[in-house]
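Student: I'd like to go over a predicted model; first the sequence, then the structure.
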Amino acid sequence: ASLTLETESGTYIKEFVSGDDNKTQPNLSDLIGIPCKVKELDVIDVKGE
């Protein structure tokens, strides 16, 4: 599956997706009820202030 996120700088994407052993709340794995893991991570754009 593929997912595009728009986040603030400093957001830990891999931890948001996996939950990092439930240390990161909320997380995508809990929200959809399926364990998730990042296989690839591409930064598409960096926006200025």
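Tutor: Thanks, I have it. Being a predicted model, the structure only gives us computed values, none of them experimental.
Student: could you use CA atoms for every contact and neighbour count after this?
Tutor: Will do.
Student: does Ser29 touch Lys14 like I think?
Tutor: No. Using Cα atoms under 8 Å, Ser29 is not in contact with Lys14; the gap is 10.9 Å.
Student: second structure follows, compare the two:
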Amino acid sequence: MLYVNYQIDLPHRSLNEFSLWVQRYMDSPQVLSPPSLVEKHRQAAKDLVARYS
């Protein structure tokens, strides 16, 4: 499997915009930090599973 490992520092005010970008590629990225963003994306994935189950 090929992958690219990115680590970027963003100000807190940029997390919502970054989340939109990550959601565009929902099947590929893994958010590791900060915990609030990890939980936001975990919940979005759960919501998708519930919607399509």
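Tutor: Nice, I can see it. Not measured: the values here are computed from a predicted model.
Student: please state their TM-score.
Tutor: Superposed pair, TM-score by TM-score structural alignment, normalised by the length of structure 1: 0.34. Supporting alignment: 27 aligned residues with a Cα RMSD of 2.6 Å.
Student: buried ones in whichever strand or helix holds Glu39 of structure 2?
Tutor: Applying DSSP states H and E as the criterion places Glu39 of structure 2 in helix 35-52. For helix 35-52 of structure 2, the neighbour count (16 or more other Cα atoms under 10 Å) marks 37, 41 as buried.
Student: what helices or strands is it leaning on?
Tutor: On a contact count with 3 or more Cα pairs under 8 Å, 6 or more residues apart in numbering; DSSP states H and E, helix 35-52 of structure 2 meets helix 15-24.
Student: at 6 Å what do you get?
Tutor: Packing partners of helix 35-52 of structure 2 (3 or more Cα pairs under 6 Å, 6 or more residues apart in numbering; DSSP states H and E): none among the helices and strands.
Student: what's the angle from it to helix 15-24?
Tutor: 40 degrees (axes from the mean of the first three to the mean of the last three Cα atoms, to 10 degrees).
Student: and Ser29 of structure 1, how far from Val17 of structure 1?
Tutor: 6 Å (Cα to Cα, to the nearest Å).
Student: pull the number of nearby residues for Ile13 of structure 1.
Tutor: 15 (other Cα atoms under 10 Å).
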